[in-house]
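Whatever this is, show me its structure:
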Amino acid sequence: MSTQNYLVISALGKDRPGIVDELSKAILNIGCNIADSRMTVLGGEFAILLMVEGNWNTLGKLEEAIPALEQQLDLTIIVKRTEARDSTARALPYVVDVVSLDHPGIVHQLANFFSQRKINIEDMATTSYAAPHTGTVMFSVHMTVGIPADLHIATLRDDFMEFCDTINLDAIIEPAQR
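Next up, the predicted model:
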């Protein structure tokens, strides 16, 4: 019986075309597979998170190849062994979208709201942009949260909307479409 093992890879380096091609080719050539990934450009830096799967031996080979990959690709790479996500967790996936005038602390306030209710933030992306016509700096947040199945959704939604009103955030919270 062959069980899959997992390795999380975090890599950061100056943005340039071809990084994903080169990194994914190296992973494939060692015999591993990219099971999940997130990548983005922040400023002039490219950042990537990968969850790579393979048998114990191929992941070991990949771990051994990291110093050479760092040199070859001019990236800072961190790796950590992990396991498959617990599929028995009873959480309902919801999407949260927030837009407001940009000001410090928005991410912390949202994180605190969900943390206080034992709701896990599973994915989050934020961005700042200039509003059309006025040029006012706006801030948007898109996140997926895992709401415990025993939490009363209507009460949570009411609490969240009231919370957002008090700190002047436009927001929606709705079931994730999978």
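
C-alpha from now on. contacts and neighbour counts both.
Fine.

In terms of helices and strands, where is the residue sitting nearest the centre point of the chain?
Nearest to the geometric centre of the chain sits residue 123, at 4.2 Å (Cα atoms, centre = their mean). Using DSSP states H and E, residue 123 sits in strand 120-130.

Mind listing what's buried along that strand?
For strand 120-130, burial by neighbour count (16 or more other Cα atoms under 10 Å) applies to 120, 121.

Contacts for that strand next, please.
Surrounding strand 120-130, the residues in contact under the criterion Cα atoms under 8 Å, 6 or more residues apart in numbering are 102, 111, 114, 136-147.

same question, stretch 32-51
Judged by Cα under 8 Å, 6+ apart, the contacts made with stretch 32-51 from elsewhere in the structure are 6-16, 24, 27, 52-55, 58-59, 62.

Also this sequence, please, to line up against the first:
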Amino acid sequence: MNKALISVLGTDQPGIMAAVATVITEHGGNIENLSQTLLQSVFGALLMVSMPEDKQCEELHEALQQVGQKMRLSIHVDPWDEQLTPWQENTPEVQPYILTVIGPDRRGLVAEVSTHLARHGVNITNIQAIFKGGKNPMDNLMVFEVDVPRSTVMQDLRDALDEVGQRLDIEIDTQHRKIFESVSNISN
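Take a look at the predicted model:
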């Protein structure tokens, strides 16, 4: 099987996924993984697609370009021959955690938090950030879903993140995913 990585960006409107998925299906493709989101009014999606051996990514790219022109979307198709990183080749045993960051918006905030996570071998699997500006802490929220190696000393990681929080006047909370989900269920 050939694989393709497809990215779709543009102003949100109904029918984007329907149009893209239909073209993929018409070209014999199967969507294996999909992540789609809205950032304000911007639609964004990444799709991992398997294609039959006799199909070329160029054909799919050309067909998707027609959809892109009609709907004013930027669509890119890349053949995907996965090359494992050293981390993926020796993935440590991990535990899922959720980090929430609340506080005033600051330039470099994402860079600062993600750099400290990387220093501790933590892999970010998903980030959502909503920055509305201003000083109201609840108007600015980031949620990091991360995989923390079991070998990580959690108190060292928490101490490093607390130092970032104090310096940037933000609150960083770290919880195991199971605890986070349990607390969320109780709150609802």
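
so what number do they get for TM-score?
Scored by TM-score structural alignment, normalised by the length of structure 1, the superposition of the two chains gives a TM-score of 0.77; 173 aligned residues with a Cα RMSD of 3.0 Å.

ok, back up a step: now whichever helix or strand comes after the strand holding residue 123 of structure 1 on structure 2. Mean distance?
Past strand 120-130 of structure 1, further along toward the C-terminus, the next helix or strand under DSSP H and E is strand 137-148. Compared with structure 2 after the fit, strand 137-148 of structure 1 shows a mean deviation of 2.2 Å (mean Cα distance after the TM-score superposition for structure 1).

how far apart are the helix or strand just after strand 137-148 of structure 1 and its match in structure 2?
Moving toward the C-terminus from strand 137-148 of structure 1, the next helix or strand (DSSP H and E) is helix 153-166. Here helix 153-166 of structure 1, set against structure 2 after superposition, deviates by a mean of 2.7 Å using mean Cα distance after the TM-score superposition for structure 1.

Would you mind listing the buried residues in helix 153-166 of structure 1?
Neighbour counts using 16+ other Cα under 10 Å place 160, 161, 163, 164 of helix 153-166 of structure 1 among the buried residues.

pretty sure the last one is touching residue 171, no?
Yes - Residue 164 of structure 1 is within contact range of residue 171, at 6.8 Å (criterion: Cα atoms under 8 Å).

ok, residues contacting stretch 14-28 of structure 1?
Applying Cα under 8 Å, 6+ apart, the external contacts of stretch 14-28 of structure 1 come out as 33, 34, 41, 44, 45, 46, 62, 69, 73, 74, 75.

residue range for it in structure 2?
Residues 11-25 of structure 2 are where stretch 14-28 of structure 1 aligns, with TM-score structural alignment as the criterion.

Look up how far residue 43 of structure 1 lies from the spatially closest residue to residue 130 of structure 1 that is not a sequence neighbour.
In space, not counting the residues next to it along the chain, residue 130 of structure 1 is nearest to residue 137; the distance is 4.6 Å by Cα to Cα, 6 or more residues apart in numbering. Distance check for residue 137 of structure 1 against residue 43 of structure 1: by Cα to Cα, to the nearest Å, it reads 17 Å.
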